[in-house]
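J.: from the sequence below, what's the structure:
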Amino acid sequence: MTTTQQERPLAVLVGVQLPGVDDVEHAADLAELGRLVHTLGFDVIATVSQRRSALAAAAVLGEGKLKELAELTGGSGVVPSGAPERKNKARARRAAESGEGDDDGELAEVEGDDADGDDGGGAAPDAGGREARRATVVAVDHDISPSQARNLERATGAQVLDRAGVIIEIFHRHARSREAKLEVEIARLNYVAPRLRETGGGGDRQRGGIGGKGAGESALELDRRKIRDRIAELKQELAGVQREQSTRRALRQGQRRVALVGYTNAGKSSLMRALTGSEVLVADKLFATLDTTVRALHPEVRPRILVSDTVGFIKKLPHDLVASFRSTLDEALEASLLLYVADASDPTFRDQLGVTRSVLSEIGASEVPSRLLLNKVDRLSEEEREALRLEFPEATLLSAKIPDDVAALREALIAFFEQSMVEAELLLPYAKQSLIGEIYENARVLSEEYDDAGGRLAVRAHPAALDRLRSLLAR
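T.: Below you'll find the model as predicted:
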């Protein structure tokens, strides 16, 4: 008895290389989009790319490239009448003089995916004479307008997702906690609302007003109002969840907290597992972690050091997602130390690091003390490592897979917090012996002596933790 593996649906990537974007950056953006689409569950069979001064107003690509794209999806390749591309006369004149034509200097014809062995034809017969499968999804590496998406769908006969849509859909599928699900749903509805369109009879007015008088509202307007109402409900529910999260964070106030931040798939979760011994999800895919996880450094030290794994960042992250996940990012804002984790084996990690710093600066976390960790150095040669040491002398080079590297990082974290700790004496009256656990939790007890007044504890702790303990003992 044989079983056949279910075939994954196919997708085509579309990118426009705009002025100011070099070939390396453009290729990296398309490669990242391919990984996003693969994470979403599609196999990429081809990439259609073009150089243009701007996205075509009607359907992103010029007419020639649009027809090439349609050959991969089985569409007509024609933008419906009534939505012609608005041509820039000056650009058209320059193109005519230089002989560029409508395609405005193509980057490549159609780049096939090497892994699939596809030649970019999409519908050509295979070796057995059967018609090859066509792509059912077109993923565009830009934020496009609803009308552009609609025209692309009509010209290609395939579902069209822009970069923001792909990211939001991945977040929607990967969210696990109640907070993450609410945050993603708000972002998804904000994305969907302007993209609603009338159906065949959608323009009819609903009866409104007393006795049916009044203009009422169209089905489209009604749907949009329902979405607005739903977003309001979700925001109210999210506010309640965030209050609970704020309470939990307040209870950790004064504790030593480290937040792992960085680009998606930089290895934060692997490092989290190595540092804490926890069974957090580790997967070689984008946005495997959406929910903030907090665990204690292992083996434990006193007072404890808490490590949190946060959601990863990515270029062109939709603003609605940044806004929605602000409460999740607050974990970074309230940390004692930020560990910027970068995948040193990725040639574009410098740009990725810039994206991380930009997002954290946006929420006000740029003032939090930080350290740079260049992860996955086990994939680099010794010459490459030495070059990184010269370029980033303040960085720690390590691999989450090498125990000695993780142990050295653990000692560095302990040393960082030791610098800010001070010694003091606490008087613990016999009537407040119940606070002994709190003291051991938030301070390192060096010695204990007891007399008629109670216990005298010599401790070493962070000043903020000492103030909190003294306030508890004074009540």
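J.: when you work out contacts or count neighbours from here on, use the C-alpha atoms and nothing else.
T.: Will do.
J.: just checking, next helix/strand downstream of the longest helix seen in the chain?
T.: Longest helix in the chain, counting residues (DSSP state H): helix 219-251. For helix 219-251, the following helix or strand on the C-terminal side (DSSP states H and E) is strand 256-262.
J.: show me what that following strand is packed against.
T.: Packing contacts for strand 256-262, counted by 3 or more CA pairs under 8 Å, 6 or more residues apart in numbering; DSSP states H and E, involve helix 268-276, strand 305-309, helix 326-333, strand 337-343, helix 349-362.
J.: kindly recompute the last result at 10 Å.
T.: On a contact count with 3 or more CA pairs under 10 Å, 6 or more residues apart in numbering; DSSP states H and E, strand 256-262 meets helix 268-276, strand 293-296, strand 305-309, helix 326-333, strand 337-343, helix 349-362, strand 370-375, helix 403-418.
J.: run this one through as well so I can compare:
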Amino acid sequence: MSNSSSTRPLAVLVGVQLPGVSDTDHAADLAELGRLVHTLGYEVVATVSQRRERLAAGTVLGTGKLKELASLTGGRGIVSSGAQERKSKARERWEAEAEEAEGEEAEADEEEEESPVEQPAAETGEEQATARPTVVVVDHELSPGQLSNLERATGAQVLDRTGVIVDIFHRHARSREAKMQVEIARLNYLAPRLRESTGSRERQQGRGSGDSAVELDRRKIRDRLAELREGLAAIQQDQEHRRYARRDQLRVALVGYTNAGKSSLMRALTGSEVLVADQLFATLDTTVRALQPETRPRVLVSDTVGFIQKLPHDLVASFRSTLDEALEASLLLYVVDASDPTWEAQLEVTRSVLREIGAQSVPSRLLFNKADRLSSEAREALLQQHPEALVLSAHSPEDVAALRQTLIDFFDRSMVEAELVIPYSRQARIGEVYEHARVLSEAFDETGRRLKVRALPAAMARLTRAFET
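T.: Sure, this is the predicted structure:
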């Protein structure tokens, strides 16, 4: 392990392979979870995996696998009663019965089939003994009870996939809007998972109040959510005005899986200094820039937040206004990392999210990015499978120039040609024509300036009305 990575807290990944999930897909899910965890700042040193019919109600894993996990973290492998939450007797009976049933089921599973064992990192022996993992990350969304039980059994901090993604969004948000959107999703995630501190007593605040600490914290979260939604509504209204002002302009939106290379492509097409990093969710804020060299009319390109498997619904909802850039675009470019063996599943995730916001009807083109990592045979195979797609590299000037021309040709096919007469008394408004149309020729006579132009039908209709005599 390098010096840089040795300072990172150590983590163990946990995954349950459910029926209908292939070995390849399960391995890809865990590999992606590992990248998420690394982006969050942890070093993955082991993986614990198990095949099950369903997640164990109390602890996700069966009893045997739970003990194996605890042996890595130094926990006892059982759900101790030292930090019990206050529960009703009926709930205690229900949980006891559920745990007993899951224990029997897990023992049966382990007798029938040997589940995949944990795969430790290169450090073993003395290093493992002296530096135990302090974080357990589960590739499923955990209920508050499951999270609490796993923490007691392993003696480690437990995160689920949703919590990891929300935390990454929280760290990477830069603009005020993105920070507010992420905080809404984060509070919605945390609210049901609030628990009383060990040994805490119900505290009273104010005359006649008997609310517990958790109830008071949840009330604060509700108040904060209301405040955030009010502030976000004001920002989004301002963005609506900006989008309305751009309604006549040609807009291209880059959409795709996280780390597919959208930001690199954005920088190559527009020359903008957007953040480019080899990590998941490096870009959360929508950036809009003009295609360079500029065209007439201008083509605006927007870079959107990336998608991922099991993207928390609250994050999709929170970033709805950001995703509206895709909904209102003239053309969507589906950016796919062609070098990733799971690109087909990633493309389906992108399409699924866009269907959710109603953007499936927007015209689109498929782009296979990172072609510089492919062999010539692999490139040919992609084109045979998707003959309409473009296979390119954002780092190849020739590929970027070809994509730019493809965009220009796409919009050109939708344009109509007409002649405008600009009276000499309205020459000050000539800029409107150059902004929304391509001027092919111009001449002057006694009536004014005669322009032969190409523009989209709607823009042409507005320009014609604007200069009618």
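J.: TM-score them against each other, please.
T.: After superposition, the two chains reach a TM-score (TM-score structural alignment, normalised by the length of the second structure) of 0.92; 455 aligned residues with a CA RMSD of 2.3 Å.
J.: related to what we said a few turns ago, which of the helices and strands packed on strand 256-262 of the first structure sits closest to V138 of the first structure?
T.: helix 349-362 (25.1 Å; CA to CA).
J.: alignment lookup: G267 of the first structure to the second structure.
T.: Under the alignment (TM-score structural alignment), G267 of the first structure pairs with G261 in the second structure.
J.: please apply the same query to L281 of the first structure.
T.: Under TM-score structural alignment, L281 of the first structure pairs with L275 in the second structure.
J.: residues near the match of G267 of the first structure, how many?
T.: Look at G261 of the second structure: counted by other CA atoms under 10 Å, it has 23 neighbours.
J.: hmm, it is touching V276, no?
T.: Yes: in this structure, G261 of the second structure is within contact of V276 by CA atoms under 10 Å, at 8.2 Å.
J.: now render the helices and strands packed on strand 256-262 of the first structure as JSON lines, adding mean neighbour count and distance to E109 of the first structure.
T.: Formatted as JSON lines, those follow (neighbours: other CA atoms under 10 Å; distance: least, CA to CA, whole Å):
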{"stretch": "helix 268-276", "mean neighbour count": "23", "distance to E109 of the first structure": "38"}
{"stretch": "strand 293-296", "mean neighbour count": "19", "distance to E109 of the first structure": "45"}
{"stretch": "strand 305-309", "mean neighbour count": "23", "distance to E109 of the first structure": "42"}
{"stretch": "helix 326-333", "mean neighbour count": "21", "distance to E109 of the first structure": "42"}
{"stretch": "strand 337-343", "mean neighbour count": "24", "distance to E109 of the first structure": "32"}
{"stretch": "helix 349-362", "mean neighbour count": "17", "distance to E109 of the first structure": "28"}
{"stretch": "strand 370-375", "mean neighbour count": "20", "distance to E109 of the first structure": "36"}
{"stretch": "helix 403-418", "mean neighbour count": "14", "distance to E109 of the first structure": "46"}
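J.: list the contacts of the nearest residue to V60 of the second structure once chain neighbours are set aside.
T.: Nearest residue to V60 of the second structure, sequence neighbours excluded (CA to CA, 6 or more residues apart in numbering): Q146, at 6.9 Å. Taking CA atoms under 10 Å, 6 or more residues apart in numbering as the criterion, Q146 of the second structure is in contact with 56-61, 152, 158.
J.: go again with 7 Å.
T.: Neighbour list for Q146 of the second structure: 58-60 [criterion: CA atoms under 7 Å, 6 or more residues apart in numbering].
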